[in-house]
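**Student:** Sequence and computational prediction follow.
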Amino acid sequence: MPLILILGAIASAAMFVPALHALAQGNHTVSRSFGYSGALGLVVIGLIALAMGGNARREASDLDNLMSLSLAFIALPVFLAIPFYEGLRTTTFLNAYFEMVSSITTTGATLFDKPGRLTGSLHLWRGMVGWMGGLLMWIAASAILAPLNLGGFEVTATAEPGQGDDQQGRFQRAGSGRRVWQVTSALAPIYIGLTGALWLFLAIGGDRPLVALIHAMSTMATSGISPIGGVERAGSGIGGEVVIFFFMMFALSRLTFSADTVTSARPGLHNDPEFRLGMLIVLGVPLLLFSRHWIGAASADQVEDIPQALSALWGGMFSVASFVTTTGFESAHWDIARDWSGLGTPGLILMGAALIGGGVATTAGGVKLLRVYALYLNGQREMERLVHPNSVGRAGARSRRMRRQGAFVAWIFFMLFAMTLALVTVVLAALGLEFEQAIILAIAALSTTGPLTQIAGEVPIALNLMAPGAKLVVCAAMVLGRLETLAIIALISPSLWRD
C-alpha cells in the first residue's frame, strides 16, 4: 500500500485514544466526533486498500515515499482536523486545519492560547499529532531522506542531493517498503520508551498525568505543545525542567539514540560534531548572557544575590537548549535571566538559536547543526590558506569532502533558506501584518518553533486575528520548513511524475 494510506490508517486508529479519554471525562460530544471520524477513516481506507489489492503495482520508490511524506504534512491534516473541528464547534475549519498542520510539523504554534478554550481531550489530540509527526520524521530520515541524500545528509554524501548513491550499496539491499518497516521496528520502540520514561519522571515530579504526558510527547517531538501554556506553569517545577533538559539532548544528534546514520569518521558521541557544537551553543550562549548580566548587576550592587544569579543562569541554559532543539519551552526562570540585572535580553537571541536548529535526522527543525559545522570547517580552511596558500588540508578524505562539496551544498541551502525567509516575510507583510510580526512568524514557521510567536517580540502575536490568507501562508511555510527546500526541489524530478 502507498505510505500515505498507511499513515491515514494509523491516524484513524489513533483517534480512538482521545475518544476514550473524552468518554471517561463524560464529554460525549468530543468522544463521538473522534470515535465516528476514526471509524469512518478506517472504513474508507479499508475500501481503498481492498480496491487496490487486486491490481499489480510496482514497489514504491524513494521519490514516491517522499511524495507521500509531503502529502502527510499537506493533505493528512485535513482529515486530522475533522474531529478537532467537530469536537470544538466554536471555530472555523481553517483554524482547525492550521492547528493540525502546526502539530504534525512539530511547530507548536496555536490559535487557542486562552486557558479553558480546549478540553483535555482536544489538547491530548494536539499532543498526539505532534508526537506522531516527530516519530514520522525519525523514521523518514533513515528510510526516505538518507537514500536521497536530503535533510542534511547531502553534506556528508558523495552523490548529489535528491539522487541515490549507486556506489554505496547500503540502502540498495532492501526495497523501499521493507526499509521503512525495518527502520520503524527499530526506532519506534525507542521513541515510545523514551516518551514513557519522561512521562513517568514528570508525573513523579508533580505534574498531572495528562499534562505530564503531553509535555513528554512534546519534548520528544520538539513540538512545544502544552495544555497549560508552557512548562513554566507545570507542577513539577525546576525538577521537571531538569529532566526535560536532558531529554532535549536527543534532538542535538542522531547518535544519541541510533547509529544508523554516522556524521563523523570516528565513532562515539564525544566525536560527533553536531553534539559538540550543540552543547557549545547550549552552554556558551547562557554564559555570555550571564556575564553580561553579571556586569550589569555589579554596577547595580546586586552581586550578593547568588541564588537569583544561579536561577538566571539556569533559565538561560534551559531556554537556549529548548530553542536550539526548536522545542520552544520557556523556563520559569527566563524572566529572571532577562531582568535580574536590569538589562533586557532581546528575543533575537532565541530566534537565532531556533534558526540554527538541532541535529540531522532528529525531530528538530532549523538549518541543522551539521550544515553550520560544514561552513565552519570551510571558513577555517580558507583562513589557513590565507596564511599558507599552498598548504594541503589535514584530516582524511571525509573531512576534505565536507569542507569542499559539503560546505558548498550547505551554502546553497543557506541561500535557499534566506530567500524563502525573505519571500514569506514579504508576503505576510503584504497581507497586513507588521514587519516585526511578519519576520517573527516567518522564522517561527520555517524553523518549526511556534512558541517564538509568543516570546520573541515585544508583545505576543495574536495568531487567531490573522487573515485567512496569512494563515494559509504560514501553513505553507511550516510544511516547507519541515520538509526543507531541497526536498521540495527533489519532488520536481521528472522520474517521479513520469509514472
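**Tutor:** The structure has been received and is ready for your questions.

**Student:** Please make it C-alpha for all contacts and neighbour counts, starting now.
**Tutor:** Fine.

**Student:** Pretty sure P286 sits against M317.
**Tutor:** Yes - with contacts counted by C-alpha atoms under 8 Å, P286 reaches M317, the gap being 5.2 Å.

**Student:** Looking at those two, which is more packed in?
**Tutor:** Set P286 next to M317 and count neighbours by other C-alpha atoms under 10 Å: M317 wins out with 25 against 22.

**Student:** Any chance you could list what contacts the host helix or strand of that one?
**Tutor:** In the assignment (DSSP states H and E), M317 maps to helix 306-324. Here helix 306-324 makes contact (C-alpha atoms under 8 Å, 6 or more residues apart in numbering) with 241, 245, 248, 278, 281-283, 285-287, 289-290, 294, 328-338, 340, 350-351, 353-358, 449.

**Student:** Would you point out which residue is most central in the protein?
**Tutor:** A364 (3.7 Å; C-alpha atoms, centre = their mean).

**Student:** if we can go back for a sec, in the helix holding M317, which residues are buried?
**Tutor:** If you call a residue buried by 16 or more other C-alpha atoms under 10 Å, then helix 306-324 has these buried ones: 308-309, 311-324.

**Student:** of all these, which two lie farthest apart?
**Tutor:** Distance extremes for the buried residues of helix 306-324: the farthest pair is Q308 and V324 at 24.1 Å, using C-alpha to C-alpha.

**Student:** let's bring in a second one:
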Amino acid sequence: MHLPVILRILGILLVLFSTASLPPMAVAWWYGEPEIMLFTYTFLITLVTGLVFFLPFSRAKHELRPRDGFLITVLFWAVLAVFGAFPLLLMDAPSLSVTDAFFESISGLTTTGATVLTNIDAMPRAILFYRQQLQWLGGMGIIVLAVAILPMLGIGGMQLYRTETPGPVKDRKLTPRIAETAKTLWYLYLGLTVACALAYWMAGMTPFDAISHSFSTVAIGGFSTHDASIGWFNNPAIEGIAIFFMLISGINFAMHYLAWHNRSFLMYFSDPEVRGYLLMLVGVSLITVTVLLYNDIYDGMEAARYGIFEVVSIATTTGFSTTDFSIWPTFLPLLLFLTSFAGGCAGSTAGGMKVIRVLLIFKQGSRELKRLIHPNAIFSIKLGRKPVDDKVADAVWGFFSAYVFLFIVMYLALLATGLDITTAFSAVASCMNNLGPALGEASANYQSLPDTAKWILSFAMLLGRLEIFTLLVLFTPMFWRH
C-alpha cells in the first residue's frame, strides 16, 4: 500500500473541496449575511489541511493498485463529511451538535436527504445553498471529478473510478481515457443541472430556489430550501418538471451519452434496465393512484398529481414531497419504501440496489425454477439478447446477501437504541437506499433520534453510497495483509 501517494491524493482532493466554500461565501455576500466569515474559516481550514497532506509527498508518484483505490475512496468520503460539517457546526442558529452536523453533512454528500434541521425557511440563504451544493457535489462523486485531474498530476485514476462508480458493471468506459470519461459525465451532469434550473425558473421559482432545487433534483438528493419541500410551491408545473428530471437522473448517464452521441431517443428503450426501470415506475404509479382513489384520499386529478409525484420521488430515492405520504393507507408507504430498494439504474445518481441487480436476481430465481423442472438442461441468464457471465450473477447474489445481512444488523441496532419497529425499519431503509424520508418518529426529520442511532444511520448512508463492498472490504483482514 502506497501511503505517501494516498496522503498526497487525499491532500489534492481536500484542496479541491475547499473551493466548495466559495459559492456560499458569494451568496452570503450577495444577501448581506454574516455567514460569509463562517465559510471563510471553513475554506481556510480545509485548504490548509489539504496542503499539509499534499506538500510533504508532492513528489510521490506510483500507479495506484485496487487496494489503494478502495482506501482512498472511503477515506475521502469520510474526511469530506467531517470537513463538510464545519459550516453547520460553526453557525449560530440553529446550534448543532457534532453528531447532528456530521449527520447533515454526510446526508448531503451521499445524496440521502435525511435532515435534522427544522424551520428551514428561516435559515440563512448561504447555509441553504451550501446544503444543496453538498448534494450536487456528491451526486456524481467528487472522486469522478478528480480523476479528470489526477492523470495530469502523474497519478492513474482508473482504480478510483472503478471503486466509486455505482453498479455491478464497473469497467465500461464511454471514452478510451478515464479523464475524458469523467469530463464527459460531468458535462452531462452540468448540462442537466442548467436545464433543470432554467425550467424551474420559467415555471415560477425564484433564481435562488431554481438553482438550489436543480442541484438536489439532478443529484437525486431531496434537500429543499423549504420545510414543505416541493409542496411549498403548490405548482403543478414545477412538480411536472421535478418528475421529468428525477426520471432522467435515475437513468444510467452512459445511456444518456450514447443516446445523445447517436442522436437516437430509441436507444433508451433498447436497454433492458431502462425498460425495467420505467415499467416499475408506471406499475407502482398505477397501483398508488388506484388505491388513493379507492380510499377517497383525493379526487381524480389530485390522486394522479400527488400519487405519481411521490412514486417517482421515492422510487428514484430523491425524497422530495408534495404531501405527507406517511398518512396514506399503510399499504402505500410500505410499497413505496420497498420500491426504493430497487432505486434507479446503475450509473445514475440514484440510490438503492439498482434496477439491474433486481432484474438479475429475478432472472436467476427464474433459472433455478427451470432447473428444478429440467435438471440436466443448461439455461443462461440474459439481459436483452446478451448472456450474463455467471461471475456477474454470483457477484449480484453476493451483494444482495451482504445488503440483507447488514440491513438486519443495523435494524436490530436501531431497535436496541429504543426506536419503535416502524421508525427503525424505515430509517435504515431510507438511509441505506440514500432516500431521506422515513416513517414514525423520523417522518418529519431525524432530530429526535438518539445520537447512537444517527451514527448508525450515517454509516448506513456511506454503505449505500459506496454500494457496500467498497466500504466493507476495509473490514477484512486480507485487505490489510502485505
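**Tutor:** Cool, got the structure. Since the structure is predicted, the reported quantities are computational estimates derived from the model, not experimental observations.

**Student:** Overlay the chains and give the TM-score.
**Tutor:** TM-score for the superposed chains, counting by TM-score structural alignment, normalised by the length of structure 2: 0.84, backed by 458 aligned residues with a C-alpha RMSD of 3.3 Å.

**Student:** before we move on, the earlier item: so which elements touch the following helix or strand past the helix holding M317 of structure 1?
**Tutor:** Per DSSP H and E, the first helix or strand lying C-terminal to helix 306-324 of structure 1 is helix 334-339. Under the contact definition 3 or more C-alpha pairs under 8 Å, 6 or more residues apart in numbering; DSSP states H and E, helix 334-339 of structure 1 sits against helix 306-324.

**Student:** Which residue, neighbours along the chain excluded, lies closest to the counterpart of L22 of structure 2 in structure 1?
**Tutor:** Aligning on TM-score structural alignment places L22 of structure 2 opposite F16 in structure 1. Leaving out its chain neighbours, the residue that sits closest to F16 of structure 1 by C-alpha to C-alpha, 6 or more residues apart in numbering is G35, at 5.6 Å.

**Student:** got it, and I468 of structure 2?
**Tutor:** Distances taken as C-alpha to C-alpha, 6+ apart put Y403 closest to I468 of structure 2, at 7.2 Å, once the chain neighbours are dropped.

**Student:** Count the neighbours of the one you found for me.
**Tutor:** Using other C-alpha under 10 Å, Y403 of structure 2 has 18 other residues around it.

**Student:** For it, I want the exact helix or strand it lies within.
**Tutor:** Per DSSP H and E: Y403 of structure 2 is located in helix 390-416.

**Student:** The helix or strand that that helix is followed by aligns to what range in structure 1?
**Tutor:** Sequence order places helix 421-432 as the next helix or strand after helix 390-416 of structure 2, per DSSP H and E. Following TM-score structural alignment, the partner segment of helix 421-432 of structure 2 in structure 1 covers residues 435-446.

**Student:** Off-centre distance for the matching stretch?
**Tutor:** Relative to its chain's centre, stretch 435-446 of structure 1 lies at 16 Å (C-alpha atoms, centre = their mean, to the nearest Å).

**Student:** With structure 2 overlaid, how far apart is it on average?
**Tutor:** Between stretch 435-446 of structure 1 and the aligned residues of structure 2, the post-superposition mean distance stands at 1.2 Å (mean C-alpha distance after the TM-score superposition for structure 1).

**Student:** Pretty sure the residue nearest to F16 of structure 1 sits against S12.
**Tutor:** No - in this structure, G35 of structure 1 is not within contact of S12 by C-alpha under 8 Å, at 9.1 Å.

**Student:** Residue in structure 1 paired with K454 of structure 2?
**Tutor:** Per TM-score structural alignment, K454 of structure 2 is aligned with K471.

**Student:** So that match, which state does it fall into?
**Tutor:** Following DSSP: H, G, I helix; E, B strand; the rest coil, K471 of structure 1 is assigned to helix.

**Student:** so it makes contact with F98?
**Tutor:** Yes - under the criterion of C-alpha under 8 Å, K471 of structure 1 makes contact with F98 at 7.0 Å.

**Student:** more neighbours, these two?
**Tutor:** F98 (22 against 19).
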